[in-house]
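A.B. asks: what shape does this take:
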Amino acid sequence: MASRPPTLKRKVLTARHEPEPVAYGQGRGGRPWRRLRDQILKRDGYLCQCVACKARPVPRVAHEVDHVRPVAEGGTDDPVNLQAINRDCHKAKTQAEALRGRKR
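C.D. replies: As a prediction, this is how the structure comes out:
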């Protein structure tokens, strides 16, 4: 009787081989963040709240939510620190923050 080849033998898995538990709904992209994002967009009337758009006669439509004070500089996810913002304005603001961070 032929024995099974060694490659088909079942290996005993240790704790090291077990997959990491998946934490669904954690961080930005999870359900709590989506709820907070929707709350902020409704609060701001789906209009961009950046400095440039507030100076315009007709502000742009907001697609995203941004931290007024970045988390890297001590900001939090508190609704007071969040604002609705347009994609293009958000991109420009993020680039300015990254440049400011590189200069430190």
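
A.B. asks: switch to C-alpha atoms for all contacts and neighbour counts from now on
C.D. replies: OK.

A.B. asks: do a quick rundown of the helices in this protein.
C.D. replies: Ranges of helices within the chain are 31-43, 51-55, 87-103, based on DSSP state H.

A.B. asks: buried set for stretch 80-89?
C.D. replies: Residues of stretch 80-89 classed as buried: L82, Q83, A84, I85, N86, R87, C89 (neighbour count, 16 or more other C-alpha atoms under 10 Å).

A.B. asks: this one as well, want them side by side:
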Amino acid sequence: MQPPRFGRQAKPRKPWERPPRQPDRRKRGRAGQRERAQVLAEEPLCRKCLERGLEVATDEVDHIVPLSEGGTDTRDNKQGLCKPCHDAKSAAERAAARRSRPDLL
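C.D. replies: Just a heads-up that it's a prediction; the model follows:
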């Protein structure tokens, strides 16, 4: 039997949730929209598809190194990708995270 806990208790945090009072490094609001528009204007074609010789329009703005892995939210860490390439890259990153941290299932 556990002893009683008095005082205000923090609710348990899910493994993927940010700890409280940890700053969010993602740009939000007008600054984020402006940078997203800049990436789409500079890279109208998907970067991954161009490497394979295809010309597909950019749909998504992607962080090259994810913020969760220490990437920054600056322009040099962003790229334009089409939806299928972005989904594949995100799935691969989630799989790698699951392999390195099995508690994140």
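
A.B. asks: now the spatially most central residue of the first structure: how far from D66 of the first structure?
C.D. replies: Nearest to the mean C-alpha position of the first structure, counting by C-alpha atoms, centre = their mean, stands R28 at 3.9 Å. Here R28 of the first structure is placed at a distance of 12 Å from D66 of the first structure (C-alpha to C-alpha, to the nearest Å).

A.B. asks: ok so, going back, what's the closest non-adjacent residue to the residue nearest to the centre of the first structure?
C.D. replies: Closest residue in space to R28 of the first structure, ignoring its immediate chain neighbours: R34 at 7.7 Å, by C-alpha to C-alpha, 6 or more residues apart in numbering.

A.B. asks: same deal with P66 of the second structure?
C.D. replies: If the residues on either side of it in the chain are set aside, P66 of the second structure comes closest to T72, at 7.7 Å by C-alpha to C-alpha, 6+ apart.

A.B. asks: what's the match for that neighbour in the first structure?
C.D. replies: Matched by TM-score structural alignment, T72 of the second structure corresponds to T76 in the first structure.

A.B. asks: quick one: contacts for that match?
C.D. replies: By C-alpha atoms under 8 Å, 6 or more residues apart in numbering, T76 of the first structure lies in contact with H67, R69, P70.

A.B. asks: do R37 of the first structure as well
C.D. replies: The contact partners of R37 of the first structure, by C-alpha under 8 Å, 6+ apart, come to E64, V65.

A.B. asks: go again with 7 Å.
C.D. replies: Residues in contact with R37 of the first structure, defined by C-alpha atoms under 7 Å, 6 or more residues apart in numbering, are V65.
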